[in-house]
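# can't give you the sequence, but here's the structure:
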């Protein structure tokens, strides 16, 4: 069976061997809804396995970041966000050859980034159900460890919270961020005390105070990163 052999080839890259009774998991992980509609109406598409794989990937990435970096919670959250970006995962899927195995209907683009990212996660979900979490973690480690170290170095070179927050929101091009001065108080010593809010997509994410607008913006960005890390 050609598909099974090619799945085995991918698993062999991680020194894994498929449990024969679980071949259906891997086939399902590679099956797009358009293929089900056109060729196998009784089959299941990859979406449920994608749900599983998404959770496994986030947990594994979180564990690897915690154990292999000394970043604080805000930077850990920022790093995780960078690692699970759609384009990053899609590139990994192509490097593994997953794009060539997707069972897909006519008119669909197997190179579409969102599809590749989804199918990678569904394959990881299949590995988790077939082999367990420890094996899934080993797969994620092999694929992401070098990238974790590279991104960590990039983050540590960006020291100020405002720059980090800008980097964070750029992981989603739809995000619009602005800093709004809500108070400019003149103190008895004639110094100003500014209070600033950072607003992302019309939602207030953080507030900060400082004797200059720049200082207040940095404090607001720090507050926002702290709150984002807890979501």
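Perfect, thanks for sending it. Remember, it's a predicted structure, so these values are computed and weren't measured experimentally. Numbering: from 1, shown residues only.

# C-alpha only now, for contacts and for neighbours.
Fine.

# tell me how far the helix or strand harbouring residue 149 is from the chain's mean position?
Taking DSSP states H and E as the criterion, residue 149 maps to helix 133-157. Remark: helix 133-157 is offset 12 Å from the chain centroid, using CA atoms, centre = their mean, to the nearest Å.

# Equivalent analysis for stretch 128-137, please.
In terms of CA atoms, centre = their mean, the centre of stretch 128-137 is set 19 Å apart from its chain centre.

# now do stretch 110-121
On the basis of CA atoms, centre = their mean, stretch 110-121 sits 13 Å off its chain's mean C-alpha point.

# coming back round to it: which elements pack onto the helix holding residue 149?
Judged by 3 or more CA pairs under 8 Å, 6 or more residues apart in numbering; DSSP states H and E, the packing partners of helix 133-157 are helix 47-68, helix 73-83, helix 113-131.

# Against residue 125, how distant is the residue nearest the centre of the chain?
Nearest to the mean C-alpha position of the chain, by CA atoms, centre = their mean, lies residue 84 at 1.9 Å. For residue 84, the distance to residue 125 equals 15 Å [CA to CA, to the nearest Å].

# shouldn't residue 111 be in contact with residue 99?
Yes. With contact defined as CA atoms under 8 Å, residue 111 counts as touching residue 99 (6.5 Å).

# If you count surrounding residues, which of the two has more?
residue 99 (23 against 15; other CA atoms under 10 Å).

# Tell me the secondary structure at the closest residue to that one other than its chain neighbours.
Spatial nearest neighbour of residue 99, chain neighbours left out: residue 110 (6.0 Å); criterion: CA to CA, 6 or more residues apart in numbering. Recorded secondary structure, residue 110: coil (DSSP: H, G, I helix; E, B strand; the rest coil).

# alright, now check it against this:
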């Protein structure tokens, strides 16, 4: 029985009790304004509306939580990377609040288990855990204020997942990296992309990546962006020794 089915089998007060008992185990504190947290886990598929006819779901809280996260992480980086310039701070922030990272945090906290939705799990989308984490941050901010939320982020994100020295080495975009390398050494490069329907039900894109008119890598994905990123990643590993040794020979 999923969480929604479990809730529907109970009275409203009993269902809310189950929800908040589970939530408090994750949060480590008791919420004051319960309505924010119920909204933070309500999917748009429930089609709930308030007395003014406005949708009630986690999406607006997700927007707010994203802004709060950005502010907290920016402050953390500003205080802990005194030698970092604006470009460095921006890159490091994007690594910390990357969708992959937030999805992992949301997954580790088990947030999807509390999702109130009418949709089957396979239709939630691959970013649902990260979306819920941002919505939860938004709810905590409205319930407890900035300082309290900052401490929550410090405990559940920064202390648990952030290692600046390791993050400096982490590549977030192989496409950007390989393009910068080519531009630095004045190499001609081209991502030759075309739609590729093939035998799949879902549309795919095929990419051939060339440097100085020489084929370096190929990739195929369900979006042009992912296909180019995969081709760039394969190119990076094919040329890794040359890139890291600063060799000019392809």
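Noted; the coordinates are in hand. Remember, predicted model here, so these are calculated numbers, not experimental data.

# With both chains overlaid, what TM-score comes out?
Here the TM-score for the pair of chains, by TM-score structural alignment, normalised by the length of structure 1, is 0.63; 172 aligned residues with a CA RMSD of 3.4 Å.

# Now that the residue nearest to residue 99 of structure 1 has come up, it's in contact with residue 102, right?
Yes. Using CA under 8 Å, residue 110 of structure 1 is in contact with residue 102, at 7.0 Å.

# More neighbours: which of these two?
Neighbours around residue 110 of structure 1 and residue 102, counted as other CA under 10 Å, are more numerous at residue 102. The numbers are 21 against 18.

# Can you give me every residue that contacts the residue in structure 2 that the more buried one lines up against?
Aligning on TM-score structural alignment places residue 102 of structure 1 opposite residue 115 in structure 2. Residues near residue 115 of structure 2 by CA atoms under 8 Å, 6 or more residues apart in numbering: 3, 4, 41, 42, 43.

# how about a cut-off of 7 Å?
Neighbouring residues of residue 115 of structure 2 by CA atoms under 7 Å, 6 or more residues apart in numbering: 41, 42.

# Then residue 43 of structure 2?
57, 58, 116, 117.

# Grab the nearest non-local neighbour of the third one.
Put plainly, it is residue 116 of structure 2. Per CA to CA, 6+ apart, closest to residue 116 of structure 2 is residue 42, 4.8 Å.

# Could you do the second one as well?
In space, and not counting its chain neighbours, residue 58 of structure 2 is closest to residue 40: 4.3 Å by CA to CA, 6+ apart.

# Burial check on the aligned partner of residue 136 of structure 2 in structure 1, number of neighbours?
When structure 1 is aligned by TM-score structural alignment, the residue opposite residue 136 of structure 2 is residue 123. Using other CA under 10 Å, residue 123 of structure 1 has 25 neighbouring residues.

# which residues touch residue 123 of structure 1?
Applying CA under 7 Å, 6+ apart, the residues near residue 123 of structure 1 are 26, 29.

# gap between it and residue 155 of structure 1?
30 Å.

# Could you do residue 91 of structure 1 as well?
For residue 91 of structure 1 relative to residue 155 of structure 1 (CA to CA), the value is 21 Å.

# One more: residue 107 of structure 1?
41 Å.

# now do residue 4 of structure 1
41 Å.

# Please say which of residue 107 and residue 155 of structure 1 ends up with more neighbours.
residue 155 (18 against 7).

# what's the spacing between the more buried one and residue 165 of structure 1?
11 Å.

# Find the residues that touch each one of those two.
With CA under 7 Å, 6+ apart, residue 155 of structure 1 and residue 165 have no common neighbours.

# Map residue 146 of structure 2 onto structure 1.
So, by TM-score structural alignment, residue 146 of structure 2 is matched to residue 133.

# Residue 217 of structure 2 pairs with which position in structure 1?
Under the alignment (TM-score structural alignment), residue 217 of structure 2 maps onto no residue.

# any idea whether residue 217 of structure 2 is helix, strand or coil?
At residue 217 of structure 2, secondary structure determined by three-state DSSP is strand.

# For residue 22 of structure 2, see how far away it is.
From residue 217 of structure 2 over to residue 22 of structure 2 (counting by CA to CA), the distance is 48 Å.

# Among those two, which residue is more densely surrounded?
residue 217 (21 against 14).

# I'd say the more buried one and residue 237 touch.
No. Using CA atoms under 7 Å, residue 217 of structure 2 is not in contact with residue 237, being 9.9 Å away.

# helices and strands around the helix or strand following the helix holding residue 149 of structure 1, which ones?
Note on helix 133-157 of structure 1: by DSSP H and E, the next helix or strand toward the C-terminus is helix 161-169. In terms of contacts (3 or more CA pairs under 7 Å, 6 or more residues apart in numbering; DSSP states H and E), helix 161-169 of structure 1 is packed against helix 213-229.

# residues making contact with the helix it packs on?
Contacts of helix 213-229 of structure 1 (CA under 7 Å, 6+ apart): 73-74, 77, 161-162, 165, 179, 194-198, 205-210.

# That one: how far from the chain's middle?
That offset, for helix 213-229 of structure 1, works out to 22 Å (CA atoms, centre = their mean).

# Pull out the buried positions in it.
213, 215-226, 228 (16 or more other CA atoms under 10 Å).

# now do stretch 45-55 of structure 1
Buried-residue list, stretch 45-55 of structure 1, by 16+ other CA under 10 Å: 45, 46, 47, 49, 50, 52, 53, 54.
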